[in-house]
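Chemist: Sequence first, then the predicted structure, then my questions.
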Amino acid sequence: MTFRAEKIMNFIGFSLVAACFVFALVHVIGQSQLASDGRTIVRFTHWQIEPGVREAFEALEHEYERMHPDVNIIQVPIPGRIFVAWRKTQLVGGTPPDLLQLGSKGLDVRDLARFYTPLGEFLTEPNPYNEGTVIEGVPWRQTFLGGLQKKPNYYPELLDVFGIPTSSHTFRIFFNRQLMLEIFGEIRKPATFDEWIEMCRQVETYNATVARRIYPIMMADNSALFLYSRLSYAQTQKLTDEINPVEDFQISHQDFAISYLTGKWTLNDPAIHSGLQAFGEIGKFAKPGFLRLDRSDATFEFIQQRSLFLLTGSWDYKGVVEQCSFDVDAFPIPYPDTEHPYYGPFLKGPLTEIHTVPGSSLGLTKASENPEIAIDFMRYVTSVPGNTLFCRVSGWLPAIIGVDPGETVRDFLPVTKGYPNGIHLFQMGGDLRQVMDRNFHHLFRTDGSVNAFIKAATADYTEAVETEFEKIQKRSRESLIMQSTMMLTRLHLDPDWEDPRTRDELSDLMEGQTWQEGEFLWGNLNRTRFGK
């Protein structure tokens, strides 16, 4: 490099540093100016950058500030790709926003206990912003559709609620109405799995009559895995009854692992086999390579009218509709019926979505300087008027009882009739998801099959279940230590046993502690059954 070139490169380098410094300085000064106007600042951060969501939160900010002119609500959206790293930096550095979205990877219960505030005590009183609505006077905790019993809202390891959900979501099959009329001469919404398969076959037949290539189905990596999970949920309904020790309509991750490791089911189980078969059957109508296709790429292909169907969730509806030059409609996943000669024997019936967990949840950070105002803002966001405003602007489904989301999203409302979920192969997450990612392609190769998948995956799958089981036991042991400390601290504070709320709180803590101890001991007892 010449001396002149080196000087130029140095100048560029110093210029970039100076620009970054000026940007940071302006950013800090801007924040200082906002603080100097006398208003109290509350910041919240999320990764939901889908069209309409930021605008929906802005509408909530403006309405809340109109009611509370001494408060300034600031939204800080962070793209999902960098959110986990950004969050860790902010939490460890002691500079997080007041409210921070929960539900992504990289946040375990120890981080939750260290950086987030338990919210149970705030949820016992009615939400004042629900005055005059159908849920006026109802405790805030009881106003959420689907309840607050699961993550990312309630964390059983810590026996408390840490997330306040703002919306609900369902998975749907979008379709191009114009293209469907062109191919079929009418609008069809298949009611059964076989009807959907037949429509896909007819699209392939139609391709032979036109110059362009239309894929029956477009789906990305995550939507494909979600489709598999739903098909497997249906196909394993009866199997789950056989392996669920407490028969409570759901199976815990611990019992999932124990039932597999003790041989109650294997990858060769006919019910497991049928779920994989259904996924393999429908996946062969998707664009090749879909297991490595990004969500935005799959959506782009659909917008360009290169597929009839697009598999995604209600969270994408507004963005897809706004970008398409054609009318978009949607329908739920059509499952096999109980009369199907192959799939039918494993089913009880269609799946219900009544268990849909509300999400896009915000947690209160312990670093918040204005926790009371932050919580009050969340009360407004999750009130009937607040959640109605959010849904109408974002096009998302509500998280709150009594909210009318509007006609445009009625096809996305949860299906309330049907039977509970069974199981799917990577529901424990972690290493199991990686095993699926590495081996699902065996279902879709030219010579692929369910047997090829099982042969390739079984050894790694068993090892992954063992690993995830040990993680569960380790987390249970750690959470029991934390809970025991919490319990002893609470009892040492000389609680007022005459106060009904105090009695209920301590009763819940003791009940949860007893349940956790039982789960931990049950896991240890079963470890001896599979040689641990």
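Modeler: Perfect, I can see it now.
Chemist: contacts and neighbour counts: CA atoms only from here.
Modeler: Will do.
Chemist: how about the residue positioned nearest the centre of the chain, what does it touch?
Modeler: In the chain, the C-alpha nearest the mean C-alpha coordinate belongs to residue 359, at 6.4 Å (CA atoms, centre = their mean). Listed by CA atoms under 8 Å, 6 or more residues apart in numbering, the contact set of residue 359 reads 103, 152, 153, 164, 165, 166, 167, 168, 169, 399.
Chemist: Confirm for me that the third one is in contact with residue 166.
Modeler: It stands for residue 153. No. Contact criterion CA atoms under 8 Å: residue 153 and residue 166 do not qualify, at 10.7 Å.
Chemist: shared neighbours of the two, which are they?
Modeler: Once CA under 8 Å, 6+ apart is applied, the residues that residue 153 and residue 166 both contact turn out to be 359, 361.
Chemist: The structure to be compared is supplied as follows:
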Amino acid sequence: MRWLNSNVLGLGLLAVGFAASIFQIFSKEREFSEPGKTILRICHWQLELGYRDALEKVIAEYQKLHPNVKVVQMPVTERLYPQWLNVQLISREAPDLCEMGMNKFTQDDTYMVRFFLPLSDIVEKPNPYNRGTELEGVPWRETFIDGMRGGYRESLQDYYSVPTTTAAMRFFYNKDLLRRATGSDRPPQTFGQLLDVCAKVKEYGRRTGELYIPILSNYQVEPFIDPYLTAFTAGLEPQVDFDLDGVISRLDTHAGFVRGMLSMDMPEVRGFYELMKALCDNMAPGFAGMDRQQAQWYFVQGRGAFLATGSWDGESIYQQAVEAGFPVGVIPFPIPAKGERWGDQVIGKRNEANAQGIGPYGVYKFSRNQAVAIDFLHFLTSRKYNEMFNQEAGWPPVTIGAQAKELMKPFQPDPTGYNTRIYFDINPQVDLVWKGQQARFLSGEIPYETLAAEYTRAVFNEGYGGDRAWGQEYDRRMRECRDQERVLAVQACRIIYGLDARDAPAKYRKVLVQQVTRNNGQDLRARFNELRPGKPMPEP
């Protein structure tokens, strides 16, 4: 056996690897080429339990109706998807349908126009697969619960993707643990009740000698920022909505700090952070470093009372909880009630009326199968098959009239409440300071006064502070105006040459009004000059 040395072994392993690679290539070639059939490729990053099986079930139904079509899923992990799709788009080898998001080429207007098909003319026509329902004859875009806003690009005046589902963040709770710790599996309805349950869960852990964590989160503190900051600061809108558009923007927030109408010491802001600290005191030590897999693992092992996450994790959580032997419930994030601490500082809960469809797919502009791709999207978003898809995946449906699976009903958008708040992430540079100091405060490293002082210092920093946000937004709007000029030119050509231009006059007028109103970003320059007299607009 002298001949069996490391070199020979290495060559053997290399040969085996090469043979496996060749086999994989030919296997994929067979999968993506079938004589006499149209191969429709669809890529996405949804690897959650149930999604691929649900999509495969819809694909099977579609292929029964269209035996000359073969639809192939191409799932890619979240981490690899952005780079992988960029390469596919640049090399003009992209799948026919691509899930939009996660990378610049599917989010930036310049690249979206280059690589994806505009859908305005198509979405105005009925979805043929809705025949026999009350959606028959209704324009496709009006069959979505969000009016297809999730696929519309305001700056381009066109639709570039088709949503397939919706989502929301909620608390999952372990009914069995609540019953053992509190004597009842009734979930808390207010924030004060939530803290009371958390205290009892901690005491139950001490009494039994077991580790129980009152609150877990798949995304650290991110799920709590929007609902609780809205509850505390939506009432400030009449004072700090300086451009009178009905919402508080990041620039409004900065202007509020500059004018002295906002500060880190005001009761609403301090109250928000006191509540957040109370919430985090009931999370696991080191919660800021706990990732999605760790948090969910603790919960499905029966070690957590509450888990904050999105509807996309619902199916896997329910199934794993059943296997672990405990029932699970779902509640929205409770807010303080009158008579409780912070009850007089909150105005009400956040609403979800602006919830948009997610899981959007765009049609690759250079696909040889555009008509089939659009037909499959019609099929997937018809009432019958959107219901089938989302019930199987365990996600809330996006098509009007499609029924959600029972466990998904708590995730359906709640239209009551308030929809604006202040923003601490005024620009990327201030955002870094804010998130860093916020994490230190919420983990108990620094007092609130340090967080407040460091954040205020960042907002007023001459180099990277809030003033720079105006320059960054001005630069963005200038580029947007250039894009709008191209849109105006396209719509004008459609009108002049009569290129199926029924919608062109309306689009032209809408874009022109936007241009005139914003005047190449000069509205921002005027607002900045009023806010900072005599100071030049900062570079972006």
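Modeler: That came through, no problem. As the structure is a computational prediction, the values presented were derived from the model and not from experiment.
Chemist: what number of residues lie near residue 334 of structure 2?
Modeler: By other CA atoms under 10 Å, the residues close to residue 334 of structure 2 number 19.
Chemist: Likewise for residue 487 of structure 1?
Modeler: Neighbouring residues of residue 487 of structure 1 were enumerated by other CA under 10 Å; the total is 15.
Chemist: Could you report the neighbour count for the residue lying closest to it once chain neighbours are set aside?
Modeler: Leaving aside its chain neighbours, residue 487 of structure 1 sits nearest to residue 509 (7.1 Å; criterion: CA to CA, 6 or more residues apart in numbering). Other residues near residue 509 of structure 1 come to 20 when the count uses other CA under 10 Å.
Chemist: Would you confirm that residue 509 of structure 1 belongs to a helix?
Modeler: Yes. Secondary structure of residue 509 of structure 1, determined by DSSP: H, G, I helix; E, B strand; the rest coil: located in a helix.
Chemist: In structure 2, what stretch matches stretch 134-146 of structure 1?
Modeler: Following TM-score structural alignment, the aligned partner range for stretch 134-146 of structure 1 in structure 2 is 134-146.
Chemist: just to revisit the earlier point, which of the contacts of residue 359 of structure 1 are still contacts in structure 2?
Modeler: Shared contacts between this structure and structure 2 among the contacts of residue 359 of structure 1 (both residues aligned by TM-score structural alignment, their matches' CA atoms under 8 Å) comprise 165, 166, 167, 168, 169.
Chemist: Can you name the residues that contact the third one?
Modeler: With CA under 8 Å, 6+ apart as the criterion, the residues that contact residue 167 of structure 1 are 358, 359, 360, 361, 387, 391, 396, 397, 398, 399, 400.
Chemist: what do you get if the cut-off is 10 Å, keeping everything else the same?
Modeler: Residue 167 of structure 1 makes contact with 144-145, 315, 357-361, 382, 387, 390-391, 394, 396-400 under the criterion CA atoms under 10 Å, 6 or more residues apart in numbering.
Chemist: which SS state does the residue nearest to residue 247 of structure 1 when sequence neighbours are not counted fall under?
Modeler: Leaving aside its sequence neighbours, residue 247 of structure 1 sits nearest to residue 241 (CA to CA, 6+ apart; 6.6 Å). Secondary structure for residue 241 of structure 1, judged by three-state DSSP, is helix.
Chemist: got a list of what residue 241 of structure 1 touches?
Modeler: Per CA under 10 Å, 6+ apart, neighbours of residue 241 of structure 1: 247, 248, 249, 250, 251, 422.
Chemist: Report the contact partners of the residue nearest to residue 487 of structure 1.
Modeler: Under the criterion of CA under 10 Å, 6+ apart, the neighbours of residue 509 of structure 1 are 158, 159, 160, 483, 484, 486, 487, 490, 503, 515.
Chemist: Nearest to residue 530 of structure 1 among these?
Modeler: Within the set of the contacts of residue 509 of structure 1, residue 515 lies nearest residue 530 of structure 1; the separation is 23.1 Å, counting by CA to CA.
Chemist: Relative to residue 529 of structure 1, how far out is the closest one?
Modeler: Look at residue 515 of structure 1 and residue 529 of structure 1: by CA to CA, to the nearest Å, they are 22 Å apart.
Chemist: show me where the stretch 151-300 of structure 1 has strands.
Modeler: Counting by DSSP state E, counting those that start in this stretch, the stretch 151-300 of structure 1 has strands at residues 154-155, 160-161, 171-176, 215-218.
Chemist: hang on, I meant the stretch 351-500 of structure 2
Modeler: Taking DSSP E, counting those that start in this stretch as the criterion, the stretch 351-500 of structure 2 carries its strands at 361-363.
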